[in-house]
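Visitor: Give the three-dimensional model of this entry:
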Amino acid sequence: MATEQKKSIRNLLQDKNIRYVFVAYFVTFMGTAMAPIAMAFGVLELTGSTKDSAIVIAAPVIASIAVLLLGGVIADRSSRQKVIISADSAALLIQLAMAYLFLSEQATVPLLTGLMLLNGIAIAFNAPAASGFIIQLVDKEDLQSINALLGTARNLALILGAALGGVLVSVVGAGWTIFLDALSFGVSALLVYLVKPKQQIKSESESILLDLKLGWGEFIAHKWVWVIVVQFAFVVAANEAIIGLIGPAVALDQLKGAEDWGLVVSAIGVGTLIGGLIGFRLNVRYPMRFATFCVLVPGLLPIALAFPLPLYGLMLIAVLEGIGWQLFGVLWMTTLQTKIKPHLLSRVCAYDYIGSVCLAPIGIILAGIFYESMGFRWVLLAAALVIILPTVFALFVKEVWFMQLDEPVID
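Guide: Predicted structure coming up:
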């Protein structure tokens, strides 16, 4: 990548706006790292069924798919900052309600599913707004640096949050763990409110439908974008099933439960932290080629779980997976922010998110069904193939292989 890194970590953090966003990322992702562990084990303890757990875990993904495009349009048309604050505030209230249900022993699968659907709507408004908000914080030459920095915040949070989540679920239960996650959204909303970003570039249009059409036109104009999004529809489906459902179930059956799975997820966080630090200085000529190779690494974890390897072996592979995820994320987001027109960025990110997660509910539900009928080993090996095969296919696409950040895209 030919982009020169203009600012160090210290220089970036001297900016008050970036410090606020850094801490906001840290607290929300720390809570978010605890929440899936709490929800998965909470539902498994409630009903003992991976099918029930799959329904609850898949609910927010289904909801986010339904409204992501609207979230992207609103973020581009209005204020990304205000959208993030509103979404975080809504997530605070929803998580508090879920915590109350667990703590009062009134939790049921239908109630949790309904609240998780609402949580997915909040996520759908937050994600595209947050991606576009970054370009209002720094100059173009510092995009890779801030993406790596915010990735570091996210990864530190994953390390601490996943480990803490496993311990908290074992000691105080799912309810209090989800309560702490709720508080993290309140802190994030306050910090984002304090940020003073650069003026948002907006485009005037006549209707939401026209805005969606313009965003779609920009999305399909770049072949490397939609090819990788199609790839990730399969990759995310498999990964969500592994991290959110099959992994916790295997941990209960083959390992020592929530604490061991918390350590594995924490190891992914360690890897993403390492990847974030590498991302500050990473300089590759073909960013999407390199990034796509990185996605092959996560295919190793389901293979390791299928046998399974001892805990230390799983944690080592999880570290490598984290490095791969983070390097891909830094290069992907930097390339999007560089190549996509600024006033269309949130909409393109919305198409990215919706395409990437569209198969996740199906993957989670099928994993829950086949886990009980076929056993964990075959499900995990199938998940590994679902990650590896589309990734290999993407590498054969010319625009993915040859596109350079400092040259026009070959489309």
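Visitor: rest of the way, CA atoms for contacts and neighbours
Guide: Will do.
Visitor: helices or strands up against the helix or strand where residue 216 lies?
Guide: Using DSSP states H and E, residue 216 maps to helix 208-221. Secondary-structure packing of helix 208-221 (3 or more C-alpha pairs under 8 Å, 6 or more residues apart in numbering; DSSP states H and E): helix 50-77, helix 223-241, helix 345-357.
Visitor: which of those sits most buried?
Guide: When you average the neighbours per residue for each of the helices and strands packed on helix 208-221 (mean count of other C-alpha atoms under 10 Å), helix 345-357 leads with a mean of 26.
Visitor: before we move on, the earlier item: ok, which of the helices and strands packed on helix 208-221 comes nearest residue 203?
Guide: helix 50-77 (7.0 Å; C-alpha to C-alpha).
Visitor: quick one: that closest one to helix 208-221, angle?
Guide: 100 degrees (axes from the mean of the first three to the mean of the last three C-alpha atoms, to 10 degrees).
Visitor: Outside of the next helix or strand after helix 50-77 itself, list whatever touches it.
Guide: Remark: after helix 50-77, the chain's next helix or strand is helix 80-103, criterion DSSP H and E. Helix 80-103 has contacts (C-alpha atoms under 8 Å, 6 or more residues apart in numbering) with 74-75, 107, 112, 115, 118-119, 122-123, 125-126, 129-130, 132-133, 174-179, 181-186, 188-190, 192-193.
Visitor: again, but for stretch 107-123
Guide: 43, 46, 52, 55-57, 59-64, 67-68, 87-88, 90-91, 94-95, 97-98, 101.
Visitor: from the contacts of helix 80-103, which ones fall inside strands?
Guide: Judged by DSSP state E, the contacts of helix 80-103 include no members of strands.
Visitor: Tell me how many other residues crowd residue 120.
Guide: Neighbour count of residue 120, defined by other C-alpha atoms under 10 Å: 24.
Visitor: quick one on the thing from earlier: redo the helices and strands packed on helix 208-221 as CSV? Include distance to residue 19.
Guide: Shown next, in CSV, are the helices and strands packed on helix 208-221 (distance: least, C-alpha to C-alpha, whole Å):
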stretch, distance to residue 19
helix 50-77, 22
helix 223-241, 30
helix 345-357, 22
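Visitor: Can you tell me the number of residues neighbouring the residue nearest to residue 349 when sequence neighbours are not counted?
Guide: Counting by C-alpha to C-alpha, 6 or more residues apart in numbering, residue 349 lies nearest to residue 128, which is 5.4 Å off, once chain neighbours are set aside. By the criterion of other C-alpha under 10 Å, residue 128 has 31 neighbours.
Visitor: one more, for comparison:
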Amino acid sequence: MLIALRCLGAAPETIRRLGFSGGEESLSAPSIPSRRPRGPLTERNFLMLFGARAISSLGDGISLVALTFAMLDLAGPKGLALVLLAREIPTVALLLLGGVWADRMSRRRLMIAANVAMFGAQAASGALVLSDSAAVWKIALLQVGYGLGNALFLPASLSVVPQSVSPGHLQKANALLALSRNGLGVIGPMAGALLVATVGAGWGMAADAGTFLLAAIAFSFMRITDPKREKAESVLTELKGGWKEFTSRTWVWTIISSFGLFQLAVFPVFMVLGARIAKEDLGGAAAWGGLLAATSVGAILGALVATRVKPRLPLVFGQFLILPVGLFFVLFAVGAPLLVLQGVAVFAWACSELGDTLWYTALQENVPEEALGRISSFDFFGSQVFKPIGFALVGPVGAAIGSHTVMLGSAGLLVVVTVGILFVPGVWQVRSGVPAPALEPAAAE
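Guide: The predicted structure is shown next:
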């Protein structure tokens, strides 16, 4: 976008008003640096974090295929649904507790413990499958342990990023994490499919377990200083303190609420009704696979762009980045050609991934470090809690009023909510590179 503004002859002052940082010198011919600048991957703590998250993302992709086929072979779709539900329920139910623990103990140790728990769950599940002694209830019980570990890991993994990298590298660090997650999110399922086809689903689950063990080892090499706390309060008291921190920032709770709405009325619509339209109107499974691939390519490109673009008003700019998803839905609903949909999907998901990176960076820069774990847990909770409801409702609603109508309505709702967020004053007050404020004592009461 910055390049386009330059080509259109926009003045430097105009470009700055639109939220891009940098003076006139940054808009002229680039100067040649005297030496290559250091980046996040040159810092030991972030390198360990990056490596651990990358190997875990690879394992997640492998597990996505291996666990699915293991359960389909064992008990069919109903068994698979039960096992996945057993994994998701503790993740959602215990996320807020995970945020409290991320703020009251070593985040590094918490991530190690969480990865060991997920290693144990996947290793035992793989062993059951390999020994032909698997049963739905056994795998489901083990996946409850996986969900518990995931609930502890998610808030800690987001809140530990500022501790692992220099402040000037925070956005690039988030972009690199997104890049590895999206890139390996494509490679992982392919590796999982290869393992299932050659040596079986049980070995695929064992490979996933191994990635969690390697991640735990990588986390053990991090050397970070945790936020200092005056005193440890009860879990309930600290949860209330986190809630006060959360509700005191209008820009935080309004944007997280919009994420929840996205998971309720947008993501399930795409995954369910989008697949139905692709099957009926676009050519079937090949068309649907092509669209999903386009979204993955877009997410990777968005993460790459996020390493370079740093607008001064990240949340305002991020809201505009959501709108292309609405355009994609409209084109999907009105029957645009597959090639057009794939191109728009790449663009829309690139914008969405860039917006996510800007959001995580703004959260990490503008929330007190000692409360970041709890607020991160509210972020994950708000983004996940409505997803099951959306999946439960989208089928009946689509059958009642039509898939195309639901997609148009979802696009309209997305645009209304996105534009509405721009009327929140706090969204305009968040600037890139602003140090996080200290936690006020009243917030922890």
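Visitor: my read: the residue nearest to residue 349 of the first structure touches residue 350, true?
Guide: Yes: Residue 128 of the first structure lies in contact with residue 350 (C-alpha atoms under 8 Å); the separation is 5.4 Å.
Visitor: Quick check: neighbours shared by those two?
Guide: What both residue 128 of the first structure and residue 350 touch, as defined by C-alpha under 8 Å, 6+ apart, is the set 68, 71, 72.
Visitor: Can you find the partner of the first one in the second structure?
Guide: Residue correspondence to the second structure (TM-score structural alignment): residue 68 of the first structure is matched to residue 95.
Visitor: For that match, give me its contacts.
Guide: Going by C-alpha under 8 Å, 6+ apart, residue 95 of the second structure touches 151, 152, 154, 155, 377, 378, 380, 381.
Visitor: Including distance to residue 399 of the second structure, could those go into JSON lines?
Guide: Formatted as JSON lines, those follow (distance: C-alpha to C-alpha, whole Å):
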{"residue": "151", "distance to residue 399 of the second structure": "34"}
{"residue": "152", "distance to residue 399 of the second structure": "38"}
{"residue": "154", "distance to residue 399 of the second structure": "35"}
{"residue": "155", "distance to residue 399 of the second structure": "37"}
{"residue": "377", "distance to residue 399 of the second structure": "35"}
{"residue": "378", "distance to residue 399 of the second structure": "33"}
{"residue": "380", "distance to residue 399 of the second structure": "30"}
{"residue": "381", "distance to residue 399 of the second structure": "29"}
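Visitor: for the residues you listed, which one is nearest residue 243 of the second structure?
Guide: Distances from residue 243 of the second structure to those, taken by C-alpha to C-alpha, are shortest for residue 378, at 8.4 Å.
Visitor: For the closest one, which non-adjacent residue is closest in space?
Guide: In space, residue 378 of the second structure is closest to residue 96, 6.5 Å off (C-alpha to C-alpha, 6+ apart).
Visitor: Spit out the contact partners of the one you found.
Guide: Going by C-alpha under 8 Å, 6+ apart, residue 96 of the second structure touches 239, 374, 377, 378, 381.
Visitor: Now do the last one against residue 272 of the second structure, distance only.
Guide: The one in question is residue 381 of the second structure. 22 Å (C-alpha to C-alpha, to the nearest Å).
Visitor: Equivalent analysis for residue 57 of the second structure, please.
Guide: Residue 57 of the second structure sits 24 Å away from residue 272 of the second structure when distances are taken as C-alpha to C-alpha.
Visitor: neighbour count winner among those two?
Guide: residue 57 (24 against 15).
Visitor: That one is in contact with residue 188, isn't it?
Guide: Yes: contact criterion C-alpha under 8 Å: residue 57 of the second structure and residue 188 qualify, at 7.4 Å.
Visitor: Isn't residue 215 of the second structure up against residue 47?
Guide: No: using C-alpha under 8 Å, residue 215 of the second structure makes no contact with residue 47, being 11.9 Å away.
Visitor: Relative to residue 346 of the second structure, how far out is residue 325 of the second structure?
Guide: From residue 325 of the second structure across to residue 346 of the second structure, the span is 10 Å (C-alpha to C-alpha).
Visitor: correction: residue 419 of the second structure
Guide: 22 Å.
Visitor: got it, and residue 82 of the second structure?
Guide: 33 Å.
Visitor: what's the answer for residue 386 of the second structure, then?
Guide: 26 Å.
Visitor: what about these two, which has more around it?
Guide: More crowded of residue 386 of the second structure and residue 346, by other C-alpha under 10 Å: residue 346, with 24 against 18.
Visitor: who touches the aligned partner of that one in the first structure in this structure?
Guide: Matched by TM-score structural alignment, residue 346 of the second structure corresponds to residue 319 in the first structure. Residue 319 of the first structure makes contacts with 267, 268, 269, 270, 271, 272, as judged by C-alpha under 8 Å, 6+ apart.
Visitor: Residue 273 of the second structure - nearest residue in space that isn't next to it in sequence?
Guide: residue 403 (5.7 Å).
Visitor: and the gap between that neighbour and residue 83 of the second structure?
Guide: 28 Å.
Visitor: and if you look at residue 90 of the second structure?
Guide: Distance of residue 90 of the second structure to residue 83 of the second structure, given as C-alpha to C-alpha: 12 Å.
Visitor: Next: residue 214 of the second structure.
Guide: 25 Å.
Visitor: my read: residue 307 of the first structure touches residue 378, true?
Guide: No: Residue 307 of the first structure is not in contact with residue 378 according to C-alpha under 8 Å; the separation is 10.2 Å.
Visitor: Burial check on whichever residue in the first structure pairs up with residue 322 of the second structure, number of neighbours?
Guide: With TM-score structural alignment as the criterion, residue 322 of the second structure lines up with residue 295 in the first structure. Counted with other C-alpha under 10 Å, the neighbours of residue 295 of the first structure add up to 23.
Visitor: Check residue 209 of the first structure too.
Guide: 12.
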